[in-house]
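J.: for reference, the sequence and a predicted model appear below.
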Amino acid sequence: MRENNTNQPREEITLKSLREHSGLTQRQVAERLGLSLGAIQKWEQNGGYPSLENAARLAKVLGVSLDTLAIAFRLTGNGRETT
């Protein structure tokens, strides 16, 4: 199954792949969100999750749905990580 025109199988969707697909650097994403570069790096390295507000803003910057972003963070509908 493909998600949001990324041309990637669901299991290969990561925050990094979504960011790269959008043509943005980590620094550009951080600047557009008004966050530190470290925050973006942490999320990409699975070191944490954005707040719901930041997730909504991140999805908009990347041009994806919140559902796709949840896939990238390996979250299920109940907020738990998938394997």
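T.: Thanks, I have it.
J.: CA only for contacts and neighbour counts going forward, please
T.: OK.
J.: could I get the full set of helices for the protein?
T.: Ranges of helices within the chain are 15-22, 26-33, 37-44, 52-62, 66-72, based on DSSP state H.
J.: which of those helices sits closest to Gly79?
T.: Nearest to Gly79 among these is helix 66-72; the distance by CA to CA comes to 8.6 Å.
J.: that closest one: how far from the chain's middle?
T.: Centroid separation between helix 66-72 and its chain, computed with CA atoms, centre = their mean, to the nearest Å, is 7 Å.
J.: hold the first one in mind and look at this next one:
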Amino acid sequence: MSTLKDVTLWDRVSWKAVKEAKGLTYRQISEELGLYIGSVEKWFSGEKSPALIHQVALARVLGIPLSEALDNINDPDIRALLSITL
């Protein structure tokens, strides 16, 4: 059975394109999120993935509607879990 731990909204390639299109720097994003710049750099380089709580906050900073990010989740178990949770 899937759990919220299995949920990811993160799409590094698309979200990086949004970041670049908006002209946001890693520093600006890290300051907005209250995190170290190194963490944000690792997300966008593919070295690490952000935790779900940071994915939601990052979507807000990048102006990505949460409903759009949720559309990327195809697993029916996860979608059912999200419909209960959200």
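T.: That came through fine. Owing to the predicted nature of the structure, the values given are computational and were not obtained by experimental measurement.
J.: ok so, going back, compare the helices of structure 1 and give me the one nearest Asn78 of structure 1.
T.: Among those, the nearest to Asn78 of structure 1 by CA to CA is helix 66-72 (10.7 Å).
J.: nearest residue to the middle of structure 1?
T.: In structure 1, the residue lying closest to the centroid (CA atoms, centre = their mean) is Leu15, at 3.6 Å.
J.: ok, and the closest non-adjacent residue to it?
T.: Leaving aside its sequence neighbours, Leu15 of structure 1 sits nearest to Ala72 (CA to CA, 6 or more residues apart in numbering; 5.2 Å).
J.: how many residues are close by the one you found?
T.: 20 (other CA atoms under 10 Å).
J.: contact partners for it?
T.: Counting by CA atoms under 8 Å, 6 or more residues apart in numbering, Ala72 of structure 1 touches Ile13, Thr14, Leu15, Leu18.
J.: with that, I have no additional questions.
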